[in-house]
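Visitor: starting from these lines, generate the structure:
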Amino acid sequence: MVSDGTVYMTNFDSSRDGSAIALDAQDGTEQWRTTLGGSESPGSVFVDDLFIVAYETELVALDSQTGEQVWTKTTNGLDHPELLVAEESTGTVLIASDTAIEAFEAATGEKRWETNTVRDIFPAPAVYDGRVFAVGEVDEAPYLVALSMEDGSEHWRTELTAAPESAAPVVTEDGIFVDDNRTLIIYDRETGDQLRQLYSFDNDSYDVYRTVAVDDGTVFVSGDSGAVAIDSETGTERWHRDTQADEAGLCVGTETVVFPVKTPEFAPDKKTISAFDRESGEMRWYYGFDPGFHNSVTSQPVLVDGAVFFTSNRIDALGAIGDVPAQDS
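Guide: Below you'll find the predicted structure:
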């Protein structure tokens, strides 16, 4: 993640203790590094000027300027990195696990609440306007559940046909966008009622690595069978590309949509990070590397101020594509 000219990242490896690291976004100079221990894949968020990292059963808050530990708490555990979520307006950090959702105050680490209303949560819950929207199991059936951000109490639940395999729910003022059994459905935020079925994916392989993003009236979806832009009101397809997304993750900018693409027609022997025009779907540029088994993008690309930040085991490092502007002093 990138904030005020600094990139915050983690480096957890089974051969060494995990670390949290801060780098200058313009030139990659290391600003600080804090050893945390552990070897499992961590999750991380940035809130209240704290870089917060969850790994195994630990939740650690680090000062964003120095890397010093501010507080440490014990949790139920983190099964997937994306199940750590921050809500900036209330300064709350959420951790979802197989058994519960826990909410912590970012400033102090105090646990605000815990609920086991919904279990086996995956993918990440979404937060919007004082509520938490989570997809998981209730009585062994898949449900979309709305909880209060204040105390974790349940507002409503709606049963789904099937739990999404990778696409997290996305919430906007228009509703909650959920992938339910290869159909993109919009639900009412206040009641959980289905508003409309927006788009159906005919190919089963869309279930693999599917990512959904919504911005300014357009829904962007990437998956194994390609990428598509959909009108969020009518469900009309604005453009479609038969470009296989290499991993989950899609970032939307003012002019482009960026995501990892495997062996596209414009670079048939490469794995790439590719940028497409958000209005037309035309390819703008790509960064390619050899498609070896161990060559892959290992984190979702992040688009900030016209530059794309990513990690890859091809370069075994953090990379930046494009010009990173200097910060005002």
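Visitor: all contacts plus neighbour counts: C-alpha atoms, from now on.
Guide: Fine.
Visitor: touching, Val297 and Phe310? I think so.
Guide: Yes. Applying C-alpha atoms under 8 Å as the test, Val297 and Phe310 come out as touching, 7.2 Å apart.
Visitor: between the two, which has more neighbouring residues?
Guide: Val297 (23 against 19; other C-alpha atoms under 10 Å).
Visitor: return the residues in contact with the more buried one.
Guide: 247, 260, 310-314 (C-alpha atoms under 8 Å, 6 or more residues apart in numbering).
Visitor: run the last query once more with 10 Å
Guide: By C-alpha atoms under 10 Å, 6 or more residues apart in numbering, the contact list for Val297 reads 246-248, 259-261, 271-273, 310-316.
Visitor: next one: Leu184
Guide: Per C-alpha under 10 Å, 6+ apart, neighbours of Leu184: 177-178, 196-201, 212, 219, 221, 235.
Visitor: 7 Å - rerun?
Guide: 177-178, 197-200 (C-alpha atoms under 7 Å, 6 or more residues apart in numbering).
Visitor: quick one, which of the residues you listed are buried?
Guide: Neighbour counting by 16 or more other C-alpha atoms under 10 Å classes 177-178, 197-199 among these as buried.
Visitor: could you dump those to TSV with distance to Thr92?
Guide: As requested, the buried ones among the contacts of Leu184 are exported to TSV (distance: C-alpha to C-alpha, whole Å):
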residue	distance to Thr92
Phe177	23
Val178	23
Gln197	32
Leu198	32
Tyr199	33
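Visitor: from the residues you listed, which land in strands?
Guide: The strands in this structure, assigned by DSSP state E, contain 177-178, 197-199 from these.
Visitor: isn't Ser296 right up against Ile315?
Guide: No. Using C-alpha atoms under 7 Å, Ser296 is not in contact with Ile315; the gap is 9.5 Å.
Visitor: can you pick out the residue with more neighbours from those two?
Guide: Ser296 (22 against 12).
Visitor: now the other sequence, so there's something to compare against:
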Amino acid sequence: MPLTAGDPVRVGRYRLLARLGQGGMGRVYLGRSPGGRAVAVKVVRDALLRDEGFRRRFVREVEAARRVTGFFTAAVVDADPEGEPAWLATEYVPGLSLRDAVARHGVWPEEGVRGLGAALAEALAAVHAADLVHRDLKPSNVLLAPDGPRVIDFGISAAAGDTALTQTGVVIGTPGFIPPEQLRHDSSGPAGDVFALGAVLAYAAAGVGPFGSGASHAVNYRVVHEDPDLGGLPPALADVVARCLAKDPAQRPAVAWLLEELGESEPAADGRVRQPVPAPDEDVTTAGWMPGPVADSAARLRAETPTEPLPRPGDGTPQSLPAPSPSSPAVPVPVPVPAPPGTRRRRLRTVLAAATALAVAATGTVLWRVTAGEDGNGPTRPPNLERLWTHTLADGQVLATASEETLYLQHEERHEITALDVTDGSQRWDRRMKVADVRRDKGHLKSPGNDIRVTAVSGGLLYYGSNDHLYAVDANSGDHRWRYMDDSFHASPVVVGDLAYAHMTSFFYVLDTRTGEELWDYGYGVNANGDIAVTGDVLLVHSEKKLIAVDLRTREQKWTHEAASEAATGLAVADGKVYFGTRDGALYAVDTSSGDEVWRRTFEGELWDGRLGGGAGMPEVAGGTVYFENDGYVSAFDAGTGSRRWQRKQRADEVTSLDVVDDTLLVTDSDGGMTALDTRSGRTGWRESPGGGDGTSFRITGEIVVTESAGRLTAYRAAT
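Guide: Okay, here's the model as predicted:
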């Protein structure tokens, strides 16, 4: 895709030519070094870098990745993991992913699978020698270049999985390729990568993973409890793959054994002649193990790699990012898929083919997709979403939060907050905010404040933190109201009347919204890891499996309710009941006055195992119905009795939000799409992709849908 106004033209010493995609960890660009070498440059998301745990882990993983020097791993060339922003550059691999190669050209013969397996085993040997575990080896993380395959994204999934932005208990990886010990939340080491390698080889030989497809919880169940289906594999190959897929990690072969078994060129005991792995500089078309059509596609992609920036609409000039500090390189990313035969060359060069996975998100499965007009110059207007307005974000500016009428943009470094009208995008106000002059730590003055972070909008006040203070400003005008010393632990207050309830890990405190004065506080006695809800005279908060209710009149604990699994969602309160989802996929309704469980509903069926699911999503309550999602399924339950009214499986693997507008349930998903369901029947009315794929974020206020993608806000009115 061409660069847009929100994209840099240079990162470090690399000139950027096009955008390859974006995912949970950041945007990825095609760049060129001063000497003319093509590189893939990844710029890490600011949201991840604000998590210091992620930052530290990312630096360590980048340093480790620098030590990976195998023939069949993409070369790492440069990085600045401690920069602002952090970025990394790797060898650009012009080839299809194995997933796309199988989808486009079909399954591979045994000789090709063996040659591929030997190359991947050698790549894993290099990764393990650097004290790394890949943890997300899958067909989309194997690129097929003219000079051989490359394993990509080693180390990055581990860094993403260590961040506080990832929910506790969520499994990193892709269903069908995650080893059973990782699904059981046991430790996972190099043997887990061997399991994934076996699943990848089965996919190449049969066109489907050895544990089938479908809902993630069903696939995960089969991985843990059932034998793989290897009926479509030749016997000798099936034997090797079966060893890799052993349930017990100790029973799986070592990578060295796989190298010998798959890479030998002498006749084996069964009389078969193994195909040798090609040398790194050998053309795979003469090596004989990569299918001819796949090799042709890889060669065509290499020839089509742009050498100059792709044309883009003239809507602004991107800004260069700072030059790097000398540091270590990191991990590669997938490359574009070739256009099908007959597609115009101009479209191939402009769109850079839209079916490649950017598998670097904390969830382990992130897709991106381009929605373009026939001329390839940008998104077409979805017919069910009436476009209202668009707004280009300044470099470093992001959408921080929203109320029913206003969007609030923040620029951390400039200390600026901008308020936009939701309906027409007009500017309501724009202010440079106050920041804490100094920070005190045990009586000593420390560094001056240098950024701001919006935390919440509630009760007519907008809250942001700077250094050791929490600030409140008038949400309608931006005028300063007060500040409160919070020692840099910036809460997201919930306002009820003239009181703001600010939740921390082990306690909450109450502020007077008129003055910022602290009135009182309460300690839970345990660490509470969920968001709070306030209803009537009760404050509710989760501590793992336990839901705690605090009586705000007596300032004492009122009751507790213990679920069968840890809480996975926020709290939705309506008509005297609080609704929430748990890790095992269950939906609970609890009476807010007594703590009694009113009802509980779980997914049913012999393949359902809550430990292996993706975790429940935030329930939405409207009109006497609770709408709930889990693993891409959307269900509607009677709010009073819990009886199920309907259930629908969505096209994407994961649903990211549910919003009720009139008689329509708007469902956003992990593919960057939006689906409109009838609230009474669950029938699909329409589905559109209004943004730039999985990197699109949504804000829905009433019937207005606002997307943030590629440095731009776009507002639509949804058909309901």
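Visitor: can you find the partner of Leu59 of structure 1 in structure 2?
Guide: Using TM-score structural alignment, the partner of Leu59 of structure 1 in structure 2 is Leu470.
Visitor: what separates that match from Arg553 of structure 2, distance-wise?
Guide: 26 Å (C-alpha to C-alpha, to the nearest Å).
Visitor: ok, Arg699 of structure 2 next?
Guide: 35 Å.
Visitor: please verify my assumption that Asp151 of structure 1 contacts Trp113.
Guide: Yes. Asp151 of structure 1 lies in contact with Trp113 (C-alpha under 7 Å); the separation is 5.8 Å.
Visitor: more crowded one of these two?
Guide: Taking neighbours as other C-alpha under 10 Å, Asp151 of structure 1 and Trp113 compare with Trp113 leading, 16 against 13.
Visitor: please, which helix or strand holds the counterpart of that one in structure 2?
Guide: Matched by TM-score structural alignment, Trp113 of structure 1 corresponds to Trp520 in structure 2. Assigned by DSSP states H and E, Trp520 of structure 2 belongs to strand 518-523.
Visitor: that strand: what's the following helix or strand?
Guide: strand 533-535.
Visitor: other residues contacting the strand holding Trp520 of structure 2?
Guide: Residues contacting strand 518-523 of structure 2 (C-alpha under 7 Å, 6+ apart): 506-512.
Visitor: Glu416 of structure 2 -> structure 1?
Guide: Aligned partner of Glu416 of structure 2 by TM-score structural alignment: Ser19.
Visitor: gap between that match and Val53 of structure 1?
Guide: 10 Å.
Visitor: more neighbours: which of the two?
Guide: Comparing Ser19 of structure 1 with Val53 by other C-alpha under 10 Å, the one with more neighbours is Val53, at 23 against 19.
Visitor: tell me which stretches of structure 2 form helices.
Guide: 46-49, 52-65, 98-105, 110-129, 156-161, 180-183, 190-206, 216-225, 235-244, 255-263, 284-287, 292-304, 345-351 (DSSP state H).
Visitor: count of residues packed around the spatially closest residue to Trp71 of structure 1 that is not a sequence neighbour?
Guide: Nearest residue to Trp71 of structure 1 in three dimensions, chain neighbours excluded: Ala61, at 5.4 Å (C-alpha to C-alpha, 6 or more residues apart in numbering). Look at Ala61 of structure 1: counted by other C-alpha under 10 Å, it has 26 neighbours.
Visitor: repeat for the one 5 residues further on
Guide: By other C-alpha under 10 Å, the residues close to Thr66 of structure 1 number 12.
Visitor: dump the residue contacts of the closest residue to Asp512 of structure 2 other than its chain neighbours.
Guide: Closest residue in space to Asp512 of structure 2, ignoring its immediate chain neighbours: Leu499 at 5.1 Å, by C-alpha to C-alpha, 6+ apart. Contact analysis of Leu499 of structure 2 by C-alpha under 7 Å, 6+ apart lists 510-513.
Visitor: from Ala38 of structure 2, how far off is Leu499 of structure 2?
Guide: Counting by C-alpha to C-alpha, the gap from Leu499 of structure 2 to Ala38 of structure 2 is 57 Å.
Visitor: before we move on, what about Val667 of structure 2?
Guide: For Val667 of structure 2 relative to Ala38 of structure 2 (C-alpha to C-alpha), the value is 39 Å.
Visitor: isn't the residue nearest to Trp71 of structure 1 right up against Gly67?
Guide: No. Judged on C-alpha under 7 Å, Ala61 of structure 1 makes no contact with Gly67 at a distance of 8.9 Å.
Visitor: closest one of the contacts of Leu499 of structure 2 to Tyr524 of structure 2?
Guide: Val510 (14.0 Å; C-alpha to C-alpha).
Visitor: trace the closest one over to structure 1, please.
Guide: In structure 1, the residue paired with Val510 of structure 2 is Ala103, using TM-score structural alignment.
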